[in-house]
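Chemist: What follows is a predicted protein model with its sequence.
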Amino acid sequence: MSVKSSSNGFAVLRNRNLSLYLSSRVLGTLAVQMQSVAVGWQVYQMTHSLFALGLIGLAQFAPFLVLILWAGHIADTHNRRNIIVWCFGAQLATSALLLAFTWSGSTIVWPVFAILVIFGSARAFMMPASQAVLKNLVPHESFSQAVALSSSSFHVAVIAGPVLGGLLYAFGPTTVYLVAAILLTLSVITMAMTTSAPQVMNTAPVSWSTLLEGLRFVWSRPIVLGAISLDLFAVLFGGATALLPAYAHDILHTDASGLGWLRTAPGAGAAICSIALAFFPIRRRVGAWMFGGVAVFGLATLTLGWTANFSIALIALCLLGAGDMVSVYIRHLLVQYETPDAIRGRVSAVNSVFIGASNELGEFESGITAGWLGLVRAIFLGGAATLVVTGLWAVLFPVLSKMDRFPHHDAEEKARAQA
């Protein structure tokens, strides 16, 4: 599995639009991660229910599933920068609503799920636009570095957000939601400062045919279909992170601060991995790297279910994030390289459905499974299922598992040599 060093991993940050975009994304993700820790801990304290933890994921995924194809069409027919600004604004509104709910002193949990439906709706429109816009912000020869740095900046926030959220929760959830609202306000302002990135606008009228164009495209590309469906089913069954509030409370016997460290560990592993990828991007044996990353994810989940030691749990979660980062990096490059700009929003929407299903629906599945089988058994089952899916997909999609180089690799190398 060879990689090729790149000495200009951070050179693309000289691009003003990219720097502003990444800054906005870090601020927004930091706020969302803080808020996620507070919501999970608050709901579990109110209900002491594993099923309720699963409903947190379902509340975010249900509107996502309904709206995502329309969101992909919007990303291809409207300015993607403006869409992202409005979505950050909607997320700001959810922080304000959670703040108001907590201030009210209500002990009824359903308003939290209703607020998360709004958050899930904003996320549905955010993901296709934010995935599709990156290809428009940097030159073709710098795209792989931009992807790695985008992932790095995202995971910086994923690292800091849960820890900060857990520490601030000592002052109450109102403090977390207030700080999240401030950060999201800054995120809106920063994103609005970017200039509109050039994009190929789709002018076809909206119809079922245009809405389903992205799905047809993915279905016609076995490499893309295999990559995003592998992530869907592997993470769907291995979504142990949704159970971390209960795992921290019942197995490790720690508090909200400890939960914050547990939530940040996957992001730490992913960030370290993504920084390495910025300087040593994967060039050869792409398929082996991708399946290896998913296998590490499954093995780390098994380790998490086996241990009751806080330090070992942190290490397992760190490895889980690193393995996931490798597969995410490769999948994102495959989708973007293979997709024409005119339909990139709709293809990104399909990719977002798979990501959302694996994350939020995976959280719901984990909550249901834990309610039936118990917390530890559910985590074990998730890790084992991930490994089974990895082996099965290697057989079902040999074109992906045996892939050596990325598509258009030669064109990128030529462009980089001329730069």
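Modeler: Thanks, I have it. Predicted model only: the values in this text are computed from it and were never measured.

Chemist: alpha carbons only for contacts and neighbour counts from here, please
Modeler: OK.

Chemist: which helices and strands does the particular helix or strand that has residue 216 in it pack with?
Modeler: Assigned by DSSP states H and E, residue 216 falls within helix 213-220. The elements that helix 213-220 packs onto, with contact taken as 3 or more CA pairs under 8 Å, 6 or more residues apart in numbering; DSSP states H and E, are helix 222-237, helix 344-356.

Chemist: Tell me which of those sits most buried.
Modeler: Neighbour counts averaged per stretch over the helices and strands packed on helix 213-220 are highest for helix 344-356, at a mean of 28; criterion: mean count of other CA atoms under 10 Å.

Chemist: Mind giving me the packing neighbours of the next helix or strand after that one?
Modeler: Proceeding C-terminally, helix 344-356 gives way to helix 362-373 as the next helix or strand, assigned by DSSP H and E. Under the contact definition 3+ CA pairs under 8 Å, 6+ apart, helix 362-373 sits against helix 50-77, helix 222-237, helix 375-396.

Chemist: Report the inter-axis angle for helix 362-373 versus helix 50-77.
Modeler: 160 degrees (axes from the mean of the first three to the mean of the last three CA atoms, to 10 degrees).

Chemist: which residue ranges form the helices in the stretch 151-300 of the chain?
Modeler: Remark: helices of the stretch 151-300 of the chain, listed N- to C-terminal, are 173-192, 208-211, 213-220, 222-237, 244-246, 256-279, 286-306; assignment by DSSP state H, counting those that start in this stretch.

Chemist: Which neighbouring elements make contact with the fourth one?
Modeler: Contact partners of helix 222-237 among helices and strands, from 3+ CA pairs under 8 Å, 6+ apart: helix 213-220, helix 286-306, helix 310-338, helix 344-356, helix 362-373, helix 375-396, helix 398-401.

Chemist: Second structure for comparison follows:
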Amino acid sequence: MQFIPSVLLALPAGHVADQFERRRIVLLGQIVDLVAIAVLAALSLRHAAHEASILALVFVIGVAKAFEFPAMQSMLPALVPPPLLGRAMAVNASAGQAAMIMGPALGGLLYVAGPGVVYVVCALLYLAAVLLMSRLRYEQAQPKREPATLKTLFAGVHFIRARPDVLGVISLDLFAVLLGGATALLPIFAKDVLHTGPWGLGLLRAAPAVGALLMSLWLARHNLERRVGTLMFASVAGFGVATLVFAVSTWLWVSLVALFALGAFDMVSMVIRGALVQLDTPDDMRGRVSAVNAIFINTSNQLGEFESGLLAAWLGAVNATLIGGIGTLVVVGLWMWMFPTLRQRQKLHAEPNELSEPAADTL
């Protein structure tokens, strides 16, 4: 219910993010989230929550999130100087990874008191987010108002097509996620390959998040100052190698190390990719470009898990993961050849001689 609006509303949401003050868009979206979760909490406390009401509220949250994402992504470059954007994105990512690790555990503890209590705590946290966002100092140039037409809605697509570096970064992310869906098969590996129980599966699920968290903390303290293009490709290749090691491992500790490395490599490439997209995009286009990026991210996550499950059903989990790892390495090699300026990129914030020439737009 959240995936559908995140894809269908992405382009209109990107247009809105470039037409209005982004802080207010995010604030309004968070208020909608807060109200929806508060209603869900009230229904749960009264034991009146039914499947239809839950799905409807989740859909409302999905709509709000669809508008929040491009606006929030576009805000960060205006809040920090360009040389520090990579570190800022790493800090943001570390907060997200910490929430992914701690959230389920805290949710499980709170659930002992009942689902209504969980939703009440969530509503209070959203209230804190709304208050913090309302006090955020954010300066944005007066947006140039344009009517919503097919041309303006698809302007982000045209921009990405015309910028080889941006196209290379976003498409690399798409195919890496499509092929590297090993984590979707963790229950099969835990039971049939590693012969471990629920505690082992829990460790396997936590390992990538822990690796990503520790790497994001390191990146938050260290600037990526040179050869970022090579580093990005190397990190995606490392992701592929870690996937291969996990596929052939029959020892739990080796699998944990491989998944830890997988999460760390993914974090490096994610920070570089995110910073490159934002820094190579002018401010008046960031919302629409972020919206297109959101479509790639959301669809690749869903299709990647589907592809992994389908291959596992046909060829087995090990062979499916091996194919994914090999495919990731092939994609890295192809993209290094197809996007030479991206491979040669030295800094996150491109020097004038590093900027790729816009490709001819035939649309």
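Modeler: Looks like it came in fine. Keep in mind that this is a model prediction, so the values were computed, not measured.

Chemist: Mind checking the TM-score on these two?
Modeler: Overlay of the two chains. TM-score (TM-score structural alignment, normalised by the length of the second structure): 0.82; 350 aligned residues with a CA RMSD of 3.4 Å.

Chemist: ok so, going back, distance from the helix holding residue 216 of the first structure to the second structure after superposition?
Modeler: After superposition onto the second structure, helix 213-220 of the first structure sits on average 0.9 Å from its aligned residues (mean CA distance after the TM-score superposition for the first structure).

Chemist: Quick one: work out the angle between that helix and helix 222-237.
Modeler: Computed by the same axes, to 10 degrees, the angle between helix 213-220 of the first structure and helix 222-237 is 100 degrees.

Chemist: separation between residue 214 of the second structure and residue 249 of the second structure?
Modeler: The span separating residue 214 of the second structure from residue 249 of the second structure equals 23 Å under the rule CA to CA, to the nearest Å.

Chemist: Once you drop chain neighbours, what's closest to residue 129 of the second structure?
Modeler: Computed as CA to CA, 6 or more residues apart in numbering, the closest residue to residue 129 of the second structure that is not its neighbour in sequence is residue 30, at 7.5 Å.

Chemist: what's around the corresponding residue of the first structure for that neighbour, how many residues?
Modeler: In the first structure, the residue paired with residue 30 of the second structure according to TM-score structural alignment is residue 88. Number of residues near residue 88 of the first structure (other CA atoms under 10 Å) recorded here: 26.

Chemist: Also residue 81 of the second structure?
Modeler: 11.

Chemist: Could I get the helices and strands packed on helix 362-373 of the first structure in TSV, plus columns for distance to residue 319 of the first structure?
Modeler: As requested, these are arranged in TSV below (distance: least, CA to CA, whole Å):
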stretch	distance to residue 319 of the first structure
helix 50-77	23
helix 222-237	14
helix 375-396	13
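
Chemist: In the first structure, which residue range corresponds to stretch 167-180 of the second structure?
Modeler: Counting by TM-score structural alignment, stretch 167-180 of the second structure corresponds to 225-238 in the first structure.

Chemist: What's residue 270 of the second structure aligned with over in the first structure?
Modeler: Using TM-score structural alignment, the partner of residue 270 of the second structure in the first structure is residue 328.

Chemist: How about residue 293 of the second structure?
Modeler: In the first structure, the residue paired with residue 293 of the second structure is residue 351, using TM-score structural alignment.

Chemist: thinking that match is in contact with residue 226, fair?
Modeler: No - here residue 351 of the first structure does not reach residue 226: they are 11.4 Å apart, not a contact under CA atoms under 8 Å.

Chemist: returning to what we had before: could you check the helices and strands packed on helix 362-373 of the first structure and tell me which one is nearest residue 197 of the first structure?
Modeler: Proximity to residue 197 of the first structure (CA to CA) singles out helix 50-77 among these, at 12.5 Å.

Chemist: residues of whichever helix or strand comes after the closest one that come out buried?
Modeler: Counting by DSSP H and E, the next helix or strand C-terminal to helix 50-77 of the first structure is helix 80-104. In terms of neighbour count (16 or more other CA atoms under 10 Å), helix 80-104 of the first structure has its buried residues at 80-99, 101-102.

Chemist: Centroid-nearest residue for the second structure?
Modeler: Most central residue of the second structure, judged by C-alpha distance to the mean C-alpha position with CA atoms, centre = their mean, is residue 297 at 6.2 Å.

Chemist: list the contacts for that one?
Modeler: Contacts were defined as CA atoms under 8 Å, 6 or more residues apart in numbering; by that measure residue 297 of the second structure touches 173, 174.

Chemist: Over to residue 122 of the first structure?
Modeler: Taking CA under 8 Å, 6+ apart, one finds 87, 88, 90, 91 in contact with residue 122 of the first structure.

Chemist: Need the counterpart of it in the second structure.
Modeler: In the second structure, the residue paired with residue 122 of the first structure according to TM-score structural alignment is residue 64.

Chemist: Please give the element, helix or strand, for that match.
Modeler: Here residue 64 of the second structure, judged by DSSP H and E, is contained in helix 51-79.

Chemist: Please tell me how far that helix is from the chain's geometric centre.
Modeler: The chain centre lies 14 Å from the centre of helix 51-79 of the second structure; the measure is CA atoms, centre = their mean, to the nearest Å.

Chemist: Report the buried residues of it.
Modeler: Buried residues in helix 51-79 of the second structure, counting neighbours by 16+ other CA under 10 Å, are found at 54, 57-77, 79.

Chemist: Around the counterpart of residue 261 of the second structure in the first structure, count how many other residues there are.
Modeler: With TM-score structural alignment defining the correspondence, residue 261 of the second structure maps onto residue 319 in the first structure. As a burial measure, the neighbour count of residue 319 of the first structure was computed by other CA under 10 Å and equals 26.

Chemist: Residue 393 of the first structure pairs with which position in the second structure?
Modeler: Residue correspondence, TM-score structural alignment: residue 393 of the first structure in this structure matches residue 335 in the second structure.

Chemist: My guess is that match contacts residue 169. True?
Modeler: No - between residue 335 of the second structure and residue 169 there is no contact under CA under 8 Å: 9.2 Å.

Chemist: which residue numbers in the second structure go with the longest helix seen in the first structure?
Modeler: In the first structure, with assignment by DSSP state H, the single longest helix is helix 16-47. The counterpart of helix 16-47 of the first structure in the second structure, counting by TM-score structural alignment, does not exist; no residue aligns.
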